[in-house]
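*Asks:* requesting a structural model of the entry that follows:
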Amino acid sequence: MNAVAAPADDDAAAADDLLAQSRAARVYDVAHESALEAAPLLSARLGRPVLLKREDQQPVFSFKLRGAYNRMVQLDPAQRARGVIAASAGNHAQGVALAAAKLGIRATIVMPVTAPQVKVDAVRRFGGAMVEIVLAGDSYSDAQATAAQLQAEHGATFVHPFDDPAVIAGQGTVALEILRQHPGPLHAVFVPVGGGGLLAGVAACIKALRPEVKVIGVQALDADAMARSLEKGSRVALDEVGLFADGTAVKQVGALTFALCRQHVDAMLRVDTDAICAAIRDIYQDTRCVPEPSGALALAGLKQYVAAHARLDGQVADGALVAIVSGANMNFDRLRFVAERAEVGEQHEAVFAVTIPEERGSFRRFCAALGRHSITEFNYRIGDASSAHIFVGVQIASRDEREALAAAFRAQAFDVLDLTDDELAKLHLRHMIGGRSPLARHERLYRFEFPERPGALTHFLGQLHPDWNISLFHYRNHGADYGRILVGIQVPPDEYALLPPFLAALGYPHWDESDHPAYRLLLRE
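*Replies:* Below is the predicted model of the structure:
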């Protein structure tokens, strides 16, 4: 955790001024006071009272309409007539679109081409005929450059997503609600950070009213412009930003937000993609709602904070911990990736590459080393006459269990590579194991289904014919009621008659895919 310089005494006036602006903000023309909900499952697991500030419940499914509307409602008639222009990765764009429709102001909104389609569609829906969308660049900063050019050409008012006093004051109303909703002991508020508007507004208001409450910003590890800027003492411009948490993918924070955060923020945290995915799942389990990656940033930081303090001093000081769930504009097609990575982010899945001898009995020794652990993924394709390379994912309860599994493999004289924290393996290599093999002679391909329960895959592996070689194996747990396996078995032609009784004895539904055209094209010599 990176500490931020303590506020000086003469900064109090600036915080008081922003507090007054937040109290007078016109956000409730379009927004509502969002719930501050207990997260009972998380609280029980972390041993701390955890509260979620549900900004994902706003009409545009994020907090951004607060600042956007508060800025636009203050425009004079001449400014309204010239219209507004904005740049946004999506959530601010929706706020501007809704405000434009509400106030009757024409708006041009520049969004990066990487913005999730769900956000682009929502901007059109909220803004209707009052909004024109321009797609440009790969990040918010690229879109902002295009917006600045268009503003110079047309003279419209630029509605900044974060570096504007009225926008920051609008976002500060989130803090006023938290303090009003939870007047009891409050240890810290965790805030997702992109350009810093929400963090600046929340921090200034909280420090003006309850300076003992910690305000902690949380950024994605690959989009940490605010954390780097506060560490350096001046604004840092990143060359590139990661786009998984697209709502906070900002290359450079604002001048005003930086100054306010430098004065009032207690610390900054960085979290990786796996931790964000785990936090998305945590929020779903407690609320049955799915936040977008940026919306889960704060909770990922909260969990990291609790874990770090538990290691250092055994406890976190008294008081509730609040995470702002800032948005829920999630593209549906990201859910598969999130579900897959959440297990690793929670340290519930370990991923190994294990090399075993290509000899009779070694596969059974491998299964014995796995014990009763549930297997989440199993990939193998014959490719070497002397050794077999297996990619396996295993469900675990802790890092200690992961280390114990690696030790169990080594005790069988297997070479082990722990890939749990390896980005290349998790993103790409796990999907590329296979291909044709000249060693896969007399291969028969079968697809099996079995009831998905702990130990089921290990039981299946233990029943495979000891005299026939396994030349291909693929399994991935998808959270369904039934597991699905693809197996290549090398059966000499003179033993084909033994296959039907063997398959019947296994007792699992199965299909012969040996003549499948895609298999013959891609995997068969």
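
*Asks:* okay, CA-based contacts and neighbour counts for the rest of this
*Replies:* OK.

*Asks:* list the buried residues of the helix of greatest length in the chain.
*Replies:* Looking across the chain with DSSP state H, the single longest helix is helix 293-313. Across helix 293-313, burial judged by 16 or more other CA atoms under 10 Å covers 293-306.

*Asks:* and for stretch 325-335?
*Replies:* V325, S326, G327, A328, N329, M330.

*Asks:* closest to E55 among the buried residues of helix 293-313?
*Replies:* Of all the buried residues of helix 293-313, G295 has the smallest distance to E55: 8.6 Å, by CA to CA.

*Asks:* quick one: end-to-end distance for stretch 130-147.
*Replies:* End-to-end span of stretch 130-147 (CA to CA, to the nearest Å): 17 Å.

*Asks:* related to what we said a few turns ago, just put the buried residues of helix 293-313 in JSON lines and tack on distance to V110.
*Replies:* Output for the buried residues of helix 293-313, formatted as JSON lines (distance: CA to CA, whole Å):
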{"residue": "P293", "distance to V110": "21"}
{"residue": "S294", "distance to V110": "20"}
{"residue": "G295", "distance to V110": "22"}
{"residue": "A296", "distance to V110": "25"}
{"residue": "L297", "distance to V110": "24"}
{"residue": "A298", "distance to V110": "27"}
{"residue": "L299", "distance to V110": "29"}
{"residue": "A300", "distance to V110": "29"}
{"residue": "G301", "distance to V110": "30"}
{"residue": "L302", "distance to V110": "33"}
{"residue": "K303", "distance to V110": "35"}
{"residue": "Q304", "distance to V110": "35"}
{"residue": "Y305", "distance to V110": "36"}
{"residue": "V306", "distance to V110": "39"}
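
*Asks:* out of the residues you listed, who's nearest A504?
*Replies:* Of all those, P293 has the smallest distance to A504: 46.4 Å, by CA to CA.

*Asks:* got a list of what the residue lying closest to that closest one once chain neighbours are set aside touches?
*Replies:* Nearest residue to P293 in three dimensions, chain neighbours excluded: A245, at 4.9 Å (CA to CA, 6 or more residues apart in numbering). By CA atoms under 8 Å, 6 or more residues apart in numbering, A245 lies in contact with A220, E292, P293, S294.

*Asks:* repeat that for R399.
*Replies:* For R399, the contacting residues are Q347, by CA under 8 Å, 6+ apart.

*Asks:* separation between it and R476?
*Replies:* 21 Å.

*Asks:* repeat for L221
*Replies:* Using CA to CA, L221 is found at 28 Å from R476.

*Asks:* following up with a second sequence; could you model it the same way so I can compare the two?
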Amino acid sequence: MLPTLDEFKQAQQQIAALLSVTPLERSARLSNHFKADVYLKREDLQQVRSYKIRGAYNKLLTLSKDKKVKQVICASAGNHAQGVALCCSTLNIHGIIIMPKTAPLQKISKVESFGGKWVEIRLHGETYDEAYHHALKAAEKDDIPFVHPFNDRDVILGQGTMGLEILEQLGKTPDVVSICVGGGGLLSGVGSVMAQAAPSAELFGVEPAEAASMSEAIKQNKVVTLPFISRFVDGASVATIGDVNFEICRQLNLQMLTASEGAICSALIEMYNEDGIIVEPAGILAVTGLYQMDIDLTGKTVVCIVSGGNNDIYRTQEIIERAKIYEGKKFYIRVEVPQISGSFATILSIIEKEHEGLVSFTRYSNAKAINGYSSALLGVEVTNKSIGKAIMNRLNQAGISFRISKESPVINEL
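*Replies:* You can find the predicted model right below:
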């Protein structure tokens, strides 16, 4: 059974003191592109720069009502941790926060800032799931209430208050609502509100293609654990969704979409360059999903949740690199170079024929010659995808043996 609208409204009243009512802004750029009215729900403007404060505060307030709580524990890749930290310092509750060792330094620093003397940060494991299981053991061992980032009804009720805000601000039923997905807390909450208050709205959940645990669960009709996930979209990289979340989401009229890391980076940079909005990779998922939808958005009212803006500036080079590769503006080719004088100069001249569209050319490695050929890894950056295709056509016509390489020396060095 879905959480009721009355429950969401009670949660909304309960958390109002600490929460910001974030803007619902019409995006002129996205509206023009899709010939629709596209609105952004700016949860990146919350005090902790993500929606996670909603669920965390509702959970801690509920715990405080039920019994006198002196200490809590949670696991998080960053945003939930910041929400819990602020709630702990606000309510004078001690918090133990378990974060993976790979959590961005920016997020760790903000947890320290929001929590102050009320929180203790412990780093454990390489992924959220490793940190999560460690936190569960500690909670059970020391009998400390565990504040789950998504698989908890009180947390879901807190996250779902955003759905109430969207409907109040929009003043009508949206045609499409695009929601980012990690463990499923936000999708469960906002999806439940829309299913009851705006049942005609089409719901889309968008998760990283390299960590698509909700999509796989819906496909198999059961909660599954992915054997491998990429950690790049740290705020939504979850190997196992919550069973509470799954039971709710399976009742929704929902379509799941996935977004590649390259597409996420491309949308993130475009939003920064064109709109001046700083978003983290997980925060841009709902917007990235617009480009994956197989429906015509023309004339529709669309809401995208910008779920967080805790982007570590030190990740910028990697984000730019991934975006350029995705857009076809940068590529790496491994070329077999004959060990004959002037062979490499011939390859270079072919590439340089597109000089007007060539931004840069770098030779990264040259393997030891075998059977009269050496393998060279070349990085080529161009102004647009068509220039890259022209270069590859010229290499083919010249009989140069090459293959597109998936490895990026720039990313490998970061």
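
*Asks:* for the longest helix of structure 1, which outside residues touch it?
*Replies:* 1, 46, 56, 190-192, 217-220, 244-248, 269-271, 275-280, 283, 315-316, 321, 323-328, 330.

*Asks:* T225 of structure 2 -> structure 1?
*Replies:* By TM-score structural alignment, T225 of structure 2 lines up with A237 in structure 1.

*Asks:* so what does R71 of structure 1 match up with in structure 2?
*Replies:* In structure 2, R71 of structure 1 lands on K59 (TM-score structural alignment).

*Asks:* residue contacts, its match?
*Replies:* K59 of structure 2 sits next to V147, D154, V155, G158 when contact means CA under 8 Å, 6+ apart.

*Asks:* show me which of those residues is closest to K65 of structure 2.
*Replies:* D154 (12.5 Å).

*Asks:* check for me that that closest one belongs to a strand.
*Replies:* No. Using DSSP: H, G, I helix; E, B strand; the rest coil, the assignment for D154 of structure 2 is helix, not a strand.

*Asks:* quick check: closest non-adjacent residue to it.
*Replies:* K59 is the one closest to D154 of structure 2 (CA to CA, 6+ apart), at 5.2 Å.

*Asks:* neighbours of F361 of structure 2, just the number please.
*Replies:* Using other CA atoms under 10 Å, F361 of structure 2 has 16 neighbouring residues.

*Asks:* that one is in contact with E381, isn't it?
*Replies:* Yes. Using CA atoms under 8 Å, F361 of structure 2 is in contact with E381, at 6.4 Å.

*Asks:* give the buried residues for stretch 397-414 of structure 2.
*Replies:* I400, F402, S408.

*Asks:* narrow those residues to those in strands?
*Replies:* Among these, the ones falling in strands (DSSP state E) are F402.

*Asks:* can you redo the buried residues of stretch 325-335 of structure 1 as JSON lines with distance to R180 of structure 1 and secondary structure?
*Replies:* As requested, these are exported to JSON lines (distance: CA to CA, whole Å; DSSP: H, G, I helix; E, B strand; the rest coil):
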{"residue": "V325", "distance to R180 of structure 1": "18", "secondary structure": "strand"}
{"residue": "S326", "distance to R180 of structure 1": "18", "secondary structure": "coil"}
{"residue": "G327", "distance to R180 of structure 1": "21", "secondary structure": "strand"}
{"residue": "A328", "distance to R180 of structure 1": "24", "secondary structure": "coil"}
{"residue": "N329", "distance to R180 of structure 1": "27", "secondary structure": "coil"}
{"residue": "M330", "distance to R180 of structure 1": "29", "secondary structure": "coil"}
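
*Asks:* any idea which of these is closest to R124 of structure 1?
*Replies:* Taking those together and measuring to R124 of structure 1 by CA to CA, the closest member is N329, at 14.2 Å.

*Asks:* need the counterpart of the closest one in structure 2.
*Replies:* Per TM-score structural alignment, N329 of structure 1 is aligned with N310.

*Asks:* how close does the equivalent of S294 of structure 1 over in structure 2 get to I320 of structure 2?
*Replies:* The alignment partner of S294 of structure 1 in structure 2, by TM-score structural alignment, is A282. Going from A282 of structure 2 to I320 of structure 2 by CA to CA gives 16 Å.

*Asks:* which residue numbers in structure 1 go with stretch 110-124 of structure 2?
*Replies:* Using TM-score structural alignment, stretch 110-124 of structure 2 corresponds to residues 122-136 of structure 1.

*Asks:* before we move on, back to that, host element of the match of R71 of structure 1?
*Replies:* helix 52-66 (DSSP states H and E).

*Asks:* how close does that helix sit to structure 1?
*Replies:* Following superposition, helix 52-66 of structure 2 is found to deviate from structure 1 by 1.7 Å on average (mean CA distance after the TM-score superposition for structure 1).

*Asks:* beyond that helix, next helix or strand please.
*Replies:* Later in the chain than helix 52-66 of structure 2, the nearest helix or strand by DSSP H and E is strand 71-75.

*Asks:* with structure 1 superposed, average distance for the helix or strand following that following strand?
*Replies:* Counting by DSSP H and E, the next helix or strand C-terminal to strand 71-75 of structure 2 is helix 79-91. Its aligned residues in structure 1 lie a mean 0.9 Å from helix 79-91 of structure 2 after superposition (mean CA distance after the TM-score superposition for structure 1).

*Asks:* where in structure 1 does helix 79-91 of structure 2 align, residue-wise?
*Replies:* Mapped onto structure 1 using TM-score structural alignment, helix 79-91 of structure 2 spans residues 91-103.
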